[in-house]
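> Pasted the sequence and its predicted model underneath.
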Amino acid sequence: MGTTTRRLEIMDTTLRDGEQTSGVSFSASEKLTIAKLLLEELKVDRIEIASARVSEGEFEAVRDVTDWASEHDYLNKVEVLTFIDKGVSIDWMVKAGAKVQNLLSKGSLNHLMHQLKKTSEEHFNDISENIILATQHGIETNIYLEDWSNGMRNSKAYVFEFLDFLSTQPIKRVMLPDTLGVLTPKESFEFLAEIKTKYPNLHFDFHAHNDYDLGVANVMEAVRAGANGLHLTINGMGERAGNAPMASTIAALNDFMPHIKIGVNEKVLYTVSKLVENFSGVMIPANKPIIGANVFTQTAGIHADGDNKKNLYFSDLLPERFGRTRKYALGKASGKANIQKNLQELGLQLDDDDLKKVTQRIIELGDKKQVVTKEDLPYIISDVLDYTYEEKVKVNSYVLTHAKGLKPSTTVSITINDETFEENSQGDGQFDAFMNAIRSVFRKKKMILPDLIDYAVRIPPGSRSDALCETIITWKSPEKKFTTRGLDSDQTVSAIKATEKMLNIIIN
């Protein structure tokens, strides 16, 4: 409480509580890789990596992490969830090489009575015996008060009886979980403040879940009330709606609680988040704060314009803090400022008239729900500016059919100098059928089409299956050889657009 500068411990539990995300199971090598990144690169204070007794595979994974941690002086930062089980968990830890246990106990009278069916005295005696045994094996003890949040709501006398007992025990930390994610920010502050006032010499960790999407808010209030440590997970992984997310919490603490000192390296939050995304198979939502794909992307042209004028739309959440860059989306909401920002990154310049044409083309593509990227820009510029002929030929509409066992066919409606024709034809492919239909129309006009001598298709580097596609066709007539381009997300349509340009060239 207050504004005196103080150090806050950050414990990451991605590898234990985060692994309880439905469908997630990290391999031993993945656990080791993540553990190294968390401690060496992200620089969290501690990591919780497993639950004791779970499986042989879990044992081997813990053994790998403790072997590495022992060699690099991190062993006291590696923690394992244990149980009150007459020493079975302690024996498991000894064999796995772990030195810090996070002992699970009952933090509400409801859990104590209905799950353990024991008195508080019996429960405390069991805990005391476990701590003694752990100490004999050189194992340090932290203790979880499971369902503590409901304990404070419904059985506060029991919680304080428990804390009175724990204040007499040789433990390092008391860990207060909102197990079901039910607390409000107001309760988080009031409960922690009351406890810190009564037990100022105990170290308290706060462990938030996100069932009401209040994880970060609850964490902030717990810290304001005096919490000494926080439990977070990468990407907010965890049971049900997950845990309080690492990236958002760290950013909020740094920006809104400057008197709180943490050692986490913001610069690698995104890198670690993407690795955990890959290993877990749980995709990061595009709008996830700090680490989502879209969170540093300006879409509206007015925002890009504002960024050019004293950074009117910047906040303290600068992407560079997290090893990221600001982007300017291209689509139907784009203005000239958005496009200019992307052109600057590509080292391209356009005059006002050309920029207006390119802007209009991008808006047209955006209206079709097509994704336009910075890498598409050179293709769009080429498509728009490499063509200056008057439009005397217009392909009004067409139907392309392709069915197994049948020849592809096309029906085309085309206008030439205000005269409209409709033609149907077959071919070896959809584009060939289209060309045959066009040839039939031009024969009626007693005109010969140039020969197609080269046909090339390309998409921007790094694009996906929904990328814009540029078709470049080279034509040869008795007089000359020339090239036209077409741009669309559909390859055949882009070829038809390139052909329409060719038709206008020969008519003009």
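Yes, it's here. Numbers count the residues shown, from 1 in each chain.
> drop to CA atoms for contacts and neighbour counts, all remaining ones
Noted.
> Name the SS class of the residue nearest the centre of the chain, please.
Nearest to the geometric centre of the chain sits Ile284, at 2.8 Å (C-alpha atoms, centre = their mean). Of the three states, Ile284 takes coil under DSSP: H, G, I helix; E, B strand; the rest coil.
> Next, the spatially closest residue to it that is not a sequence neighbour: secondary structure please.
Nearest residue to Ile284 in three dimensions, chain neighbours excluded: Gly292, at 6.2 Å (C-alpha to C-alpha, 6 or more residues apart in numbering). Assigned with three-state DSSP, Gly292 falls in the coil class.
> any idea how far Gly292 lies from Asp211?
20 Å (C-alpha to C-alpha, to the nearest Å).
> what does Asp316 give?
28 Å.
> For those two, indicate the residue with more neighbours.
Comparing Asp316 with Asp211 by other C-alpha atoms under 10 Å, the one with more neighbours is Asp211, at 18 against 8.
> and Lys198, how far is that from Phe160?
9 Å.
> which residues are contacting the strand or helix carrying Thr359?
Using DSSP states H and E, Thr359 sits within helix 352-367. With C-alpha atoms under 8 Å, 6 or more residues apart in numbering as the test, helix 352-367 has contacts from 330-336, 339, 371-372, 380-381, 384-385.
> Report the contact partners of the residue nearest to the centre of the chain.
So Ile284 contacts 235, 277, 291-292 (C-alpha under 8 Å, 6+ apart).
> Kindly report the same for His259.
3-6.
> Can you get me a residue count around the residue nearest to Ile284?
18.
> cool, and the one 10 residues further on?
By the measure other C-alpha under 10 Å, the count of residues near Ile302 is 17.
> and the closest residue in space to it that isn't next to it in sequence, how many neighbours does it have?
Distance criterion C-alpha to C-alpha, 6+ apart; nearest residue to Ile302, sequence neighbours excluded, is Gly335 at 7.0 Å. Counted with other C-alpha under 10 Å, the neighbours of Gly335 add up to 22.
> In addition, the following structure is provided for comparison:
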Amino acid sequence: MSEETVKVLDTTLRDGEQTPGVALSPEEKLEIARKLDELGVDMIEAGSAITSAGEREGIRKIANEGLNAEISSFSRGVKKDIDSALDCDVEAVHLVIPTSELHIKKKLQKSPEKVKEMAVETSVYALDHGLTVELSAEDATRADPDFLKEVFQAGIEEGVQRVCVCDTVGMMMPEQIHELFSNLVKDIDVPVAGHCHDDFGVAVANTISAVRAGAREFHATINGLGERAGNAALEEVALALSEFYDYETNVDLESLQEVSQLVEQYTGIPISPTKAIIGANAFAHEAGIHTHGVLAESTTYEPISPEVVGQKRRLIFGKHTGKHAIKDELERKGLEPSEEQVEEVFQRVKDLGDRGKLVTDAEWSAIVDDVMGRSLEELVELQELTVTSGDNVTPTASVKVRFKDREFTEAGTGVGPVDAAINAVRKVVEGISNISLQEYHVDAISGGTDAMVDVVVKLTDGKRIIDSRGSSEDIIKASVQAMLNGVNRLLWDKKLGEEEED
């Protein structure tokens, strides 16, 4: 059976940006749009032009970038929204009209007939101005099915090119979605899209059901961002359609991880380690039986190769790790450990795990270096750290480090002294390497006024992602130590790799 192509409308820059706490600058929106275009999405909903001048600037930048994807703006059923979209040079509008009785009566306070007229008038207005129109029914899963068809047919008669069913607050289960779309597509002569929200945790399943029932377009966001519980996650839908059904998208699956990380960086919304496909633990293995199995045959505990979605397999070392995994990892690094050395590494890892400690990448490497007689050279050395903070004073930090016989000094401000110190260290690190901070969290705090604080950071040099820890009675010192421990680990591993190549 030949595969059918399903189009993808990415709404990360509109619905995704409506995630509480997320606000993207025009430049950030443009960079994400470029990556989405490279990813292969067919349409990019760049924002809602009526929102603000900054929003219009961002949409206009994207629309004039010459991307392959169709660029659209969200629009309500009012002409001023369409005028704002036209001012941004977009090719299309995602024209959203409430269709449920609840929305029509309580929100719009109009009659159903007036709402249908509004849909037709604004559709005609947009079409007359040369825009492609995707007519979307808001809260469609709680609408009367006959009225839903009436609104769509009225728009189609005027020339709208696509229609979309929105499960605005996730009010249907997959079998209900399948029935709704099956009935709709029989009477609709233009492509039908599905736009699903994750309020009940089934947005991805609902989107797949919509496609199986005849939808030939779906809306989604990178990382499943969106209001409340979020939208359908693009990466999950695209992979599922590719792996399990006779549908294909134009999405380059190998680029999913890269785009996901960029969106995480700019939105500030961290990806759960257990997030399907693009989470840090999606292809990570710690338990002895799992690591043994995956090393013998990857498909024992991996449904797909991690490289398919731009990921890499990670062996996590902790209390559940077996000796086989440790021996294999040491040999993979080009080492030739004795049985005694494998046993020593094994016992040290177990000891950390039994004390409730995450064995970070930096600590794992430090254990290996010590047992194997390799000394980690402190390539970046902290010389000085000064932090000022107080009432009516902007928290400020200055950091001086030594790297390759040179001193580097940077200052940073923040919402608090820890934030200021991290920002100062981040500037220093980025000045001497391409290493960047991806994640920061306090891992553990002991009791008492002299509590020991554990800070764990996630760092990347563009090729690898590692975890690193810093411990101190002072959370600022622990934070700086965690950063520099990770930086030294990445730089040292890179140096060892270069020496081995020589």
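Arrived safely, thanks for sending. Note that the structure is a prediction, hence the values are computed from the model and not measured.
> Let me see the TM-score of these two.
TM-score for the superposed chains, counting by TM-score structural alignment, normalised by the length of the second structure: 0.72, backed by 388 aligned residues with a C-alpha RMSD of 2.6 Å.
> next helix or strand past the helix holding Thr359 of the first structure?
helix 377-385.
> In the second structure, what range does the helix holding Thr359 of the first structure match?
Using TM-score structural alignment, the residues of the second structure aligned to helix 352-367 of the first structure are 339-354.
> what comes up buried for the matching stretch?
Neighbour counts over stretch 339-354 of the second structure (16 or more other C-alpha atoms under 10 Å) mark 342, 344-346, 348-350, 352-353 as buried.
> how about the strands in the stretch 401-508 of the first structure?
409-416, 419-426, 451-458, 469-476, 481-488 (DSSP state E, counting those that start in this stretch).
> To Asp305 of the first structure, which of those strands lies closest?
strand 481-488 (27.4 Å; C-alpha to C-alpha).
> Figure out how far stretch 262-276 of the second structure is from the centre of its chain.
Offset of stretch 262-276 of the second structure from its chain centre (C-alpha atoms, centre = their mean, to the nearest Å): 4 Å.
> What's the residue nearest to Ile302 of the first structure aligned with over in the second structure?
Aligned partner of Gly335 of the first structure by TM-score structural alignment: Gly322.
> Switch the strands of the stretch 401-508 of the first structure over to CSV; also include mean neighbour count and distance to Thr299 of the first structure.
Compiled in CSV, the strands of the stretch 401-508 of the first structure are given as follows (neighbours: other C-alpha atoms under 10 Å; distance: least, C-alpha to C-alpha, whole Å):
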stretch, mean neighbour count, distance to Thr299 of the first structure
strand 409-416, 20, 37
strand 419-426, 16, 40
strand 451-458, 12, 26
strand 469-476, 22, 22
strand 481-488, 21, 21
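> contact partners of stretch 313-326 of the second structure?
281, 283-289, 291-292, 295, 306, 342-343, 345-346, 349-354, 358-359, 364.
> State the pair within the contacts of His259 of the first structure that is farthest apart.
Thr3 and Arg6 (8.5 Å).
> So those two - more neighbours on which side?
Taking neighbours as other C-alpha under 10 Å, Thr3 of the first structure and Arg6 compare with Arg6 leading, 14 against 10.
> Kindly state which residue of the second structure is aligned to the more buried one.
So Arg6 of the first structure corresponds to Glu4, using TM-score structural alignment.
> repeat for Tyr398 of the first structure
That one, Tyr398 of the first structure, aligns with nothing by TM-score structural alignment.
> what's the answer for Tyr379 of the first structure, then?
Looks like Tyr379 of the first structure aligns to Ala366 there (TM-score structural alignment).
> Now do that match against Asp37 of the second structure, distance only.
On the measure of C-alpha to C-alpha, Ala366 of the second structure and Asp37 of the second structure end up 41 Å apart.
> now do Ala444 of the second structure
41 Å.
> So between these two, which is more surrounded?
Asp37 (19 against 16).
> tell me the contacts of the more buried one?
67-69.
> which SS class is Ser72 of the second structure?
strand.
> Pretty sure it sits against Arg56.
No. Applying C-alpha atoms under 8 Å, one finds Ser72 of the second structure not in contact with Arg56, separated by 11.8 Å.
> Spit out the residues that contact those two alike.
Ala85.
> Which parts of the stretch 401-502 of the second structure are strands?
406-413, 436-445, 453-460, 465-472.
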